[in-house]
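**Student:** Let me see the structure of the following:
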Amino acid sequence: MSWILILTLAAIVFFNRYVFLEPNVPLKIPGIINKALKYSAPCLLTAICGPIILMDHGVVREFPMNPYFLGAVVSVIIALLIRNIVSAVLLSLGVFYLINHFMG
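**Tutor:** Coordinates of the predicted model:
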């Protein structure tokens, strides 16, 4: 049963990606939907990172001593200043681990 479910889900994912990525398929997304899809990645990242940064086991973390919040703020500042994804991620990870080590 689980193999059938896995193969069915794999076929659905493949079909969805094939339809939108194959250039020979005459499917055009309307402009309003294409514009709205540009916001999907930031919304998804916010939905994933928000609870990690703000909560700890279902309880809101303290803000003055929250290393995750401070690390997120520093990461945003680093990303705005550096404008290089790999360097910003590596530097942000290093700063977060230092903050977490000294505050945790």
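
**Student:** From now on I want contacts and neighbour counts done on CA atoms only, so please keep to that.
**Tutor:** Will do.

**Student:** Packing partners of the helix or strand encompassing residue 94?
**Tutor:** Residue 94 belongs to helix 85-103 when assigned by DSSP states H and E. Judged by 3 or more C-alpha pairs under 8 Å, 6 or more residues apart in numbering; DSSP states H and E, helix 85-103 is in contact with helix 67-82.

**Student:** starting at the chain centroid, how far to the helix it packs on?
**Tutor:** 15 Å (C-alpha atoms, centre = their mean, to the nearest Å).

**Student:** and the helix holding residue 94, which residues are buried?
**Tutor:** 88, 91-92, 95-97, 99 (16 or more other C-alpha atoms under 10 Å).

**Student:** what's the most distant pair in those?
**Tutor:** 88 and 99 (16.0 Å; C-alpha to C-alpha).

**Student:** and for comparison, fold this next one:
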Amino acid sequence: MTLITILLLACITFLTRYLFLHPKLGLRIGPKMGSFLSLSAPAVLTAIWVPIIFVKDNNLDMSLTNPYLLAASVAVVVSKKTNSIYFTLAASVSAFILLRVFL
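**Tutor:** I've put the predicted structure just below:
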């Protein structure tokens, strides 16, 4: 049953992308729908990172001993200051590892 579900989801994903990417089909998204869909990636990413950073044991954890929150804060500050994705990644991962060791 799981294999059938995975195959069906793969087919649905392929078909929905193929319909919009194949040039001969002529199916185009309108400007309003394109604008609406441009917000889907940030929404999905936010739905992924917010529970990771703020939720611990099904409770909201905004304490100063939360290494996820502190490392995310480091990432925000470093990304604003340096505008370098690589330096931001290195600094935030290093901060997270150090915070996990010392907190």
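
**Student:** on that earlier part again, contacts for the helix holding residue 94 of the first structure next, please.
**Tutor:** Applying C-alpha atoms under 8 Å, 6 or more residues apart in numbering, the contact partners of helix 85-103 of the first structure are 65, 67-68, 70-71, 74-75, 78-79, 82.

**Student:** In TSV: the residues you listed, plus neighbour count.
**Tutor:** Listed next are those as TSV, based on neighbours: other C-alpha atoms under 10 Å:
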residue	neighbour count
65	11
67	22
68	20
70	17
71	21
74	16
75	20
78	19
79	18
82	12
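
**Student:** For stretch 40-56 of the first structure, give me the average deviation versus the second structure.
**Tutor:** Once superposed with the second structure, the aligned residues differ from stretch 40-56 of the first structure by a mean of 1.1 Å; criterion: mean C-alpha distance after the TM-score superposition for the first structure.

**Student:** which bit of the second structure covers that stretch?
**Tutor:** Counting by TM-score structural alignment, stretch 40-56 of the first structure pairs with residues 40-56 of the second structure.

**Student:** my read is residue 10 of the second structure is in a helix, agree?
**Tutor:** Yes - Residue 10 of the second structure: assigned to a helix according to DSSP: H, G, I helix; E, B strand; the rest coil.

**Student:** and the gap between it and residue 40 of the second structure?
**Tutor:** 19 Å (C-alpha to C-alpha, to the nearest Å).

**Student:** residue contacts, the residue positioned nearest the centre of the first structure?
**Tutor:** Central residue of the first structure (C-alpha atoms, centre = their mean): residue 45, 2.9 Å from the mean position. Under the criterion of C-alpha under 8 Å, 6+ apart, residue 45 of the first structure has no contact partners.

**Student:** Kindly confirm my reading that it is in a helix.
**Tutor:** Yes - assessed by three-state DSSP, residue 45 of the first structure belongs to a helix.

**Student:** Many thanks, I have nothing further to ask.
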